[in-house]
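Engineer: Give the three-dimensional model of this entry:
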Amino acid sequence: MPFITLFPFPIFSIFLKIAEVRKIIVYCRSGHRSVKASRILEENGFHPININGGIKEWKRNNLPVE
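Structural biologist: The predicted model follows:
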């Protein structure tokens, strides 16, 4: 992935004002907060990719992490 940034939920609205990105991948530990974040992005015209189940599910499926 060419560009990855962690945006804590409280500063998420700032991100929406300055974002000029092509793909946004949203994830959290369990998948619940990322669903909320994805909805906010969609409401603001973005097309996020949400990692269902969060990073816990990602690891459980033996997918790569750094």
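Engineer: from here on, contacts and neighbour counts on C-alpha atoms
Structural biologist: Will do.
Engineer: okay, which residue is most central for the protein?
Structural biologist: Centroid-nearest residue in the chain: V26, 1.2 Å away (criterion: Cα atoms, centre = their mean).
Engineer: What is the neighbour count of the residue nearest to that residue when sequence neighbours are not counted?
Structural biologist: Once flanking residues are discounted, V26 sits nearest to N50: 4.8 Å by Cα to Cα, 6 or more residues apart in numbering. N50 has 19 neighbours, counted by other Cα atoms under 10 Å.
Engineer: now swap in R60 and tell me
Structural biologist: Counted with other Cα under 10 Å, residues neighbouring R60 total 9.
Engineer: Same question for stretch 22-40: list its buried residues.
Structural biologist: Buried residues in stretch 22-40, counted by 16 or more other Cα atoms under 10 Å: 24, 26-28, 30-31, 34-35, 37-38, 40.
Engineer: I'd like the structure of this one too, to check against the first:
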Amino acid sequence: MDVPTVSIDEIPEDAHLVDVREDDEWAAGHAERAQHLPVTELAERYGELPAEEQLYVICRSGGRSARAVAWLNQSGYTAVNVAGGMGEWQARGLPLVGDSDDPHVI
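Structural biologist: This is a model prediction of the structure:
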């Protein structure tokens, strides 16, 4: 599968970041500015995404987000996969938020 891919360093500050991980993964830790849309719900909920913006799609390591990007691009959106996913995000020490006061881990 050949999908457009960017590194975490290439994500603009004002980018629309879409996290396609499942609810439990999202709750454990995510980028504060991300929109949560689990890949398992993408076909039903993709209309919640802004059609006029480029979407930066992220998951844990890049596999699910690559599939989501391929589907979104075939559906008329402009989307790119974030290489390395949230694992890379955490490894770089980028900020995470979560649904508890526990340390946020990916």
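Engineer: What's the residue nearest to V26 of the first structure aligned with over in the second structure?
Structural biologist: Under the alignment (TM-score structural alignment), N50 of the first structure maps onto N81 of the second structure.
Engineer: mind listing what its match touches?
Structural biologist: Applying Cα atoms under 8 Å, 6 or more residues apart in numbering, we find N81 of the second structure in contact with 3-6, 56-58, 62, 65-66, 69.
Engineer: Tell me which helix or strand it sits in.
Structural biologist: Using DSSP states H and E, N81 of the second structure maps to strand 78-82.
Engineer: Which is the succeeding secondary structure element to that strand?
Structural biologist: helix 85-91.
Engineer: hmm, back to that, map the residue nearest to the centre of the first structure across to the second structure for me.
Structural biologist: Match for V26 of the first structure (TM-score structural alignment): V57.
Engineer: Then that match would be within a strand, right?
Structural biologist: Yes: under DSSP: H, G, I helix; E, B strand; the rest coil, V57 of the second structure falls within a strand.
Engineer: who's in contact with it?
Structural biologist: Counting by Cα under 8 Å, 6+ apart, V57 of the second structure touches 17-20, 65-66, 68-69, 79-82.
Engineer: Identify the farthest-apart pair in those.
Structural biologist: Within the contacts of V57 of the second structure, two members stand farthest from each other by Cα to Cα: L17 and A66, at 13.7 Å.
Engineer: now the contacts of V57 of the second structure as TSV including distance to E41 of the second structure?
Structural biologist: TSV is the format used below for the contacts of V57 of the second structure (distance: Cα to Cα, whole Å):
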residue	distance to E41 of the second structure
L17	16
V18	13
D19	12
V20	9
S65	13
A66	15
A68	11
V69	14
A79	17
V80	18
N81	18
V82	19
